[in-house]
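Participant: sequence? don't have it. structure:
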């Protein structure tokens, strides 16, 4: 499977790639999201290291079971021919109803077919009150 936006990126195509990723993650569909990554994609997400689509699906399934009402916004930070850096923010609530805001940065590297081969994510979380929600 390939994607219509392939390296090398321009400002316009990198921005569109980020928007597509944001929209895809907001579906909270692990199987669908995993298709945007190479079959052997490598991830670091916080302190977890993943390899391949099967691990990505398992990780995202756990994530969205724990992070309820998840809503994500991504913004392009920088890009090169086959890499994109983004900043992101998302909000979710846990099983006890506590709302959380999470901020972070991701570094992405793409294969020639436009699928993401490497994703490196640094994320910080903090509690928020329902009245503090922005997303």
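Facilitator: Everything's here; your move. All values reported here derive from a predicted model rather than from experimental measurement. Numbers count the residues shown, from 1 in each chain.
Participant: When you work out contacts or count neighbours from here on, use the C-alpha atoms and nothing else.
Facilitator: Noted.
Participant: for residue 6, helix, strand, or coil?
Facilitator: Following DSSP: H, G, I helix; E, B strand; the rest coil, the label given to residue 6 is coil.
Participant: measure it to residue 116 for me?
Facilitator: Separation of residue 6 from residue 116 (Cα to Cα, to the nearest Å) stands at 10 Å.
Participant: and for those two, which residues touch both?
Facilitator: Taking Cα atoms under 8 Å, 6 or more residues apart in numbering as the contact rule, residue 6 and residue 116 both touch residue 110.
Participant: Tell me which of those two has more neighbours.
Facilitator: residue 116 (27 against 19; other Cα atoms under 10 Å).
Participant: got the residue ranges for the helices in the protein?
Facilitator: 11-25, 30-34, 53-66 (DSSP state H).
Participant: Is it possible to get TSV of the ones you listed that adds distance to residue 125 and mean neighbour count?
Facilitator: Shown next, in TSV, are the helices of the chain (distance: least, Cα to Cα, whole Å; neighbours: other Cα atoms under 10 Å):
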stretch	distance to residue 125	mean neighbour count
helix 11-25	18	17
helix 30-34	22	18
helix 53-66	14	16
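Participant: next up, a second structure to put side by side with the first:
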């Protein structure tokens, strides 16, 4: 069943933009490509590193590949700026590959929403570096980040 609206809806306030960011973080931490894809318009356009995607089918395929390789994925997003129907976020995520090598990725995303609160455009810039397992910062059980877990600013990311 397709969802017609994804509150909070634009125009965004600081409060509703922060809510939208947390909902996106929660969705991505579910690592459920079919669920995450429903937050985007059917013809949503993405730029993710060197990949350009359009539509939910391509987005779902991308996320399926991503989370098959990025194991024990944990993400934190933080609101950077917003206006009527756009939100800018910064984020970091940690994961390991199938050889047990850990990585932390840092990025910025610019989002544009339609009137129903679905993301129509996502432009992501991401940098990644290997980290030692001992340097990991994101230790909550897989799934939603607990309310009392520090955010990005706490870590200086």
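Facilitator: Now that the structure is in, tell me what you want to look at. Computed from a predicted model, the values in this text were never measured in an experiment.
Participant: if we can go back for a sec, can you check which of the helices of structure 1 gets nearest to residue 1 of structure 1?
Facilitator: helix 30-34 (11.3 Å; Cα to Cα).
Participant: Which part of structure 2 matches that closest one?
Facilitator: Helix 30-34 of structure 1 corresponds to residues 33-37 of structure 2 when matched by TM-score structural alignment.
Participant: That stretch against structure 1, how far on average?
Facilitator: In the superposition with structure 1, the average deviation recorded for stretch 33-37 of structure 2 is 0.2 Å (mean Cα distance after the TM-score superposition for structure 1).
Participant: And the contacts of that stretch?
Facilitator: By Cα under 8 Å, 6+ apart, stretch 33-37 of structure 2 touches 27, 28, 56, 59, 60, 61, 63, 64.
Participant: just stretch 43-62 of structure 2 next, same as before
Facilitator: So stretch 43-62 of structure 2 is contacted by 33-34, 36-38, 40-42, 119-126 (Cα under 8 Å, 6+ apart).
Participant: at 10 Å instead, please
Facilitator: 32-42, 64-66, 107, 109-113, 118-127 (Cα atoms under 10 Å, 6 or more residues apart in numbering).
Participant: ditto for stretch 87-101 of structure 1
Facilitator: 18, 22, 26, 64-78, 102-107, 121-135.
Participant: Look at the aligned partner of residue 97 of structure 2 in structure 1 and say how many residues are nearby.
Facilitator: Residue 97 of structure 2 maps onto residue 94 in structure 1 when the alignment is built from TM-score structural alignment. Residue 94 of structure 1 has 15 neighbours, counted by other Cα under 10 Å.
Participant: again with residue 135 of structure 1
Facilitator: 12.
Participant: Apart from its chain neighbours, what residue comes closest to the corresponding residue of structure 2 for residue 115 of structure 1?
Facilitator: Counting by TM-score structural alignment, residue 115 of structure 1 lines up with residue 118 in structure 2. Of all residues not flanking residue 118 of structure 2 in the chain, residue 40 sits nearest, at 4.9 Å (Cα to Cα, 6 or more residues apart in numbering).
Participant: Now do the same contact list for the one you found.
Facilitator: Here residue 40 of structure 2 is in contact with 6, 46, 55-56, 59, 113-114, 117-122 (Cα under 10 Å, 6+ apart).
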